[in-house]
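J.: Sequence and predicted structure are below.
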Amino acid sequence: MKEKWWKRSVVYQIYPRSFCDGNGDGIGDINGIRSKLWYLKKLGIDVIWLSPVYGSPNADNGYDISDYYGISPEYGTMDEMKALIRECENCGIRIMMDLVVNHTSDEHPWFMEAKKSKNNPYRNYYIWRKGEAGSPPNGLESCFGGSAWEYSEETGEYYLHFYHKKQPDLNWENEAMRKEIWKMMNFWIDMGIGGFRMDVIDVIGKIPDQGIKENGPKLHEYLQEMNRETFGDKNLMTVGECWGADIENGSLYSDPERKELDMIFQFEQMLTDQVPGKQKWDLKLLELKQLKQAFAKWQKALEGKGWNSLFWNSHDLPRIVSRWGNDKEYRVESAKMLATVLHGMKGTPYIYQGEEIGMTNYPFSGIEDFMDVESVNMYQERKQIGYSEEEIMESLCAKSRDNARTPMQWNSGPQAGFTKGTPWCRVNPNYTEINAEEALKDSDSIFYYYQKLISLRKEEPILIYGTFELLCPEDEQVFAYMREWMGKKWLVVCNFYGKPAEFDYPGRGRVILSNYRQDSVTQLEQMKLRPYEAAIYEMIESGNHIIQRRD
């Protein structure tokens, strides 16, 4: 069977609104992306995950789509989109489009028709229930706060929206609607894209009357139909966002025998600094043992059955160097350490724009600094139920999606080189020190460390195929694991914190990559790890046993 190209690939997510502005209107756009392809090629990535550029009124920054076949004018034109696809292809880079099909915008023509009358042909493209104004059908809540039901005056019924009220949920039980989705997906496939990232795809099987949001009984049936009708016989890459995935159902999505998706985003590791059973705003200190177990569990569960997605960041998550690293005195070291932990594991790594230069969370000072609908709603709700301003701001500064959405920091010039106009949201004031231009000048920068990690994945089959074994699972400071393939063993050792640590393993290792200077061959017994020290070693001797290399 031919090897899947995406197993050796590294994906770079672009949030187009904040990446690069090509026309000076303060909003990132397609031509801005085109102007930076040289930078992405230099980094070495293979795939761009492009967050939505479709037509949208921007109630949720493009994840509320009003036209699946058009490009939002703020981002450019369809001709420019076609040019981007061609130019990426010339650079050896594929475009993975963001597929948002759990819901549309309420300004999509389907919904505009659906709300006109109960007998409209498009009515059942969406989910409607009877109810009096002020009395929703049930207590389902929106992920953005408040009821998941919105009353529609036109017909006196409620429609379902698990996200913003301007994002009505599609009814996947409707075959005609599904056929429209297949038609749209094939339109983009025919245009030459390299795959799809599927937004909240585990919600499409919802059964609202039973309170089922994720992992509904027909979910996998819909995904198998999608596979048959669109990408199944194409050489594409597909990844589904699945907040509700667990070990039991998580492996079903990417089992090649089931013909669904290539991989999913599951978020167990990203919930380890959240109070169990609470909202993401309810913070607790990270416990490294719990984080290690979350990663190891998925590494083992998908071994030989499916494929992992490896990520720290996205447009929905805060900056990892601020979250679990040290964005002050050890910003460079901790950013490299976090990259080492992730890229050394089995799966396809994802880099979010700015991660490769160590961009940090924004220094928010008050609610007026926040733009994201989720953050603003949370502030209002928690104020009403008695949370203090200090408590609310602590949670927002730690977890708000706005942290990831500040403009990409290209240089130390006005507006960080993102735009010649007024940016749509605030630029992080540390751009004069943290920017791509400075990173490219420094051969020891975070950028070049990511470049080396990406090169290793292309050159070393052990990173693709090697088994994973978690070491010292009870250690509260060191994250270490072994990868093994065809007689070769690679040891990954990372001090996850800003204080010295000890690590002990019998034998010697040749340094493949490290974020501190050290001898090319290292004795691994009783190692003294410096703050946030990380290294990948090829084992050349384990105890008294010489490792037999097989290339």
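T.: Thanks, I have it.
J.: Every contact and neighbour count from this point should use C-alpha atoms.
T.: Fine.
J.: Any idea which residue is closest to the centre of this structure?
T.: With distances taken as Cα atoms, centre = their mean, Ser314 lies nearest the centre of the chain, 3.8 Å away.
J.: for that one, what are its contacts?
T.: Gln13, Ile351, Tyr352, Ala404 (Cα atoms under 8 Å, 6 or more residues apart in numbering).
J.: closest to Glu394 among those residues?
T.: Minimum distance to Glu394 across these is 16.5 Å, recorded for Ala404 (Cα to Cα).
J.: what about that closest one, neighbour count?
T.: Residues near Ala404, counting by other Cα atoms under 10 Å, number 27.
J.: Following element in sequence after the helix or strand containing it, please.
T.: Following DSSP states H and E, one finds Ala404 within helix 402-405. Sequence-wise, the next helix or strand downstream of helix 402-405 (DSSP H and E) is helix 436-441.
J.: List the buried residues in the very next helix or strand once past that next one.
T.: On the C-terminal side of helix 436-441, the nearest following helix or strand under DSSP H and E is helix 446-459. Across helix 446-459, burial judged by 16 or more other Cα atoms under 10 Å covers Ile446, Phe447, Tyr448, Tyr449, Tyr450, Gln451, Leu453, Ile454, Ser455, Leu456, Arg457.
J.: how close does the second one get to Lys441?
T.: In other words, Phe447. 10 Å (Cα to Cα, to the nearest Å).
J.: for the stretch 451-551 of the chain, what spans make up the strands?
T.: For the stretch 451-551 of the chain, strands defined by DSSP state E, counting those that start in this stretch occupy the ranges 467-471, 478-485, 488-495, 501-503, 508-514, 521-523, 527-529, 534-542, 545-546.
J.: try this one side by side with the last:
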Amino acid sequence: MKVTDTSDLWWKSAVIYCLDVETFMDWNGDGIGDLDGLAHRLDYLAELGVTCLWLMPFYPTPDRDDGYDITDFYGVDGRLGHHGDFVEVVRIARDRGMRIIVDLVVNHTSDQHPWFRAARSSRTSPFRDYYVWRDEPPKKQGAPVFPDKETSEWQWDEKAGQYYQHVFYRQQPDLNITDETVRDEIAKVIGFWLELGVSGFRVDAVPFLLQTDGIVDGARRLPDPHEYLRSLRSFVGRRSGDGILLGEVNLPRQDQALFFGGDAGDELTMQFDFIAMQNLYLSLARKDARPLTEALLSRPGGSPDIQWANFVRNHDELTLDKLTDDEREEVFAAFGPEERMQVYGRGLIRRLPPMLDGDPRRIRMVYSLLFSLPGTPVLFYGEEIGMGENLDLEGRMAVRTPMQWNSGKNGGFSAARPSRLRNAMTTGGFGPEHINVADQRRDPDSLLSFVQTLIRHYRNARELGWGAFEVIDQPDVAVLAHRLTWGDRSVVLLHNFAPDATEVPITAKNVDGGAHLSDLFTGEVLSLTATGKAAIPLDGYGYRWLRVHPAGERSQY
């Protein structure tokens, strides 16, 4: 098997770390995280092993949707710093071997954006067609994305004398991508941030961006919305050479394949695997690896120029919308039995450690799994230390609490009075008194140290980001055993979803005749018997990463 040149496909073996500048580190003491604070914590992220930072929106905003309601796509919110601070963060990150991608939120703007203010002023405004207007809302509408806040996708605007479309909140009017000028504006936004040194974009709400059903004038609809997505991928490639589009596409598998561009692989570079994530939690609830296994096997094939992004937690609700109603209730019962833990009837507002009752065996097994699945791992800030949520905060804000740096005031996040914090801290057993970076950096047995070890081994085993995936059949339904092969290199990964110890049968069929195995964590060498078999011990909630050494090759690590 020929090994592909990896020079421009850095994202295949990246470690992506998502953070909100507002909640990461406050350097000027005003209660809000800032770019200066982020710059002072880049060494920590480099030490952790992060290779790519994903920054949530830092643009000017009225802040009615945690920064996703944007008033200037080219700006930096003054509370967080200015362009000079942003460029300094990019420079320092690059010096530490880290790239930066930023949120591209162009499905909508804030209703305070100058474009929308001009659009609503007159039907003859040159900005009118930047948005989607109707004299009457359509009789058939999609279900609101946020059913607790909105009952319709259309909002009457008294000044404009028409209804405007908003798939999300009413303060976020949808942009009209059928308008050529709007598409040109989006390209300029992309080009601007690429010139400032970013390596790509996490593209928000991609299916909604391409949806043009609300446009009244059918002649102006895009003949093929996916052609537009291909043009964005091509534009990023021309401007940067190796920039990426990491898309939020929570759709069934056949639709996800479309957003990759099918066999051509010329649309989104990467997609989050929402289906695998949701089935991971079903597997955890059932102590049965089969739902996750089936989800992984259902991934569509395609071009080598695409990649899945794996995650345990993100910044939104932990959506379970692709599970059946009965499956969703199983997960709710296991990990969110209280109504306040659930949101929108479809998801949870909790982080992993509290859901697993702080059990270090299960927590470590899940993160071992994250870094060993085929694809690129994505961490949400604080996962590396086991942060929890604050259920007193509304909705998705519950998991967006400030980073916990030490056990002192405000967890070391800010010197401001607690009442001035942008978001309240996590409290209780997962608060900064018990969970923080400073304590864990001094503890070789901490979760932080464990995640650093996972990242080191992940970075040393290119098969994990690049390899061909195959499942190794097991008699124990609690065990996920899989193999990843890249060129002449191969690893076998074992994970036990149950509390009982077991043995995992391995045969020469799975690892090639005459081979032996070495454990990447312990260095233990395991040889196959003369008949080409081995029984690998696996603890309850255990995990093992095993390097496959062909016959005659010496174990090197």
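T.: Okay, I see it. Keep in mind that what you see is a predicted model, and the values were worked out from it rather than measured.
J.: one step back: pull out the buried residues from the contacts of Ser314 of structure 1.
T.: For the contacts of Ser314 of structure 1, buried by 16+ other Cα under 10 Å: Gln13, Ile351, Tyr352, Ala404.
J.: Could you look up the SS state of the first one?
T.: Assigned by DSSP: H, G, I helix; E, B strand; the rest coil, the conformation of Gln13 of structure 1 is strand.
J.: how about it, what does it touch?
T.: Gln13 of structure 1 makes contact with Ile48, Trp49, Leu50, Ser51, Ser314, Tyr350, Ile351, Tyr352, Gln353, according to Cα under 8 Å, 6+ apart.
J.: How are the strands of the stretch 251-400 of structure 2 distributed by residue range?
T.: Along the stretch 251-400 of structure 2, the segments classed as strands by DSSP E, counting those that start in this stretch run 270-272, 307-311, 318-319, 342-343, 347-348, 376-380.
J.: among the strands of the stretch 451-551 of structure 1, which is the most enclosed?
T.: Stretch with highest mean neighbour count among these: strand 488-495 (a mean of 24; mean count of other Cα atoms under 10 Å).
J.: What lines up with Asp106 of structure 1 in structure 2?
T.: Structural alignment (TM-score structural alignment) places Asp106 of structure 1 against Asp111 in structure 2.
J.: Could you find the closest non-adjacent residue to that match?
T.: In space, and not counting its chain neighbours, Asp111 of structure 2 is closest to Gln171: 5.2 Å by Cα to Cα, 6 or more residues apart in numbering.
J.: Look up how far Gln224 of structure 1 lies from Lys259 of structure 1.
T.: Lys259 of structure 1 sits 6 Å away from Gln224 of structure 1 when distances are taken as Cα to Cα.
J.: How about Gly344 of structure 1?
T.: For Gly344 of structure 1, the distance to Gln224 of structure 1 (Cα to Cα) stands at 31 Å.
J.: of those two, who's got more company?
T.: Gly344 (26 against 16).
J.: The more buried one: what's it in contact with?
T.: Neighbour list for Gly344 of structure 1: Leu463, Val492, Ile536 [criterion: Cα under 8 Å, 6+ apart].
J.: Now the last one. Nearest residue, chain neighbours left out?
T.: Spatial nearest neighbour of Ile536 of structure 1, chain neighbours left out: Val492 (4.5 Å); criterion: Cα to Cα, 6+ apart.
J.: Now do the contacts for the one you found.
T.: By Cα under 8 Å, 6+ apart, the neighbours of Val492 of structure 1 are Thr340, Val341, Gly344, Ala480, Tyr481, Met482, Arg483, Ala534, Ala535, Ile536, Tyr537.
J.: now do 10 Å
T.: By Cα atoms under 10 Å, 6 or more residues apart in numbering, the residues touching Val492 of structure 1 are 340-341, 344-345, 470-471, 479-483, 512-514, 534-538.
J.: residue boundaries of the helices in the stretch 201-350 of structure 1?
T.: Here the stretch 201-350 of structure 1 has its helices, by DSSP state H, counting those that start in this stretch, at 219-229, 247-254, 288-301, 320-323, 331-343.
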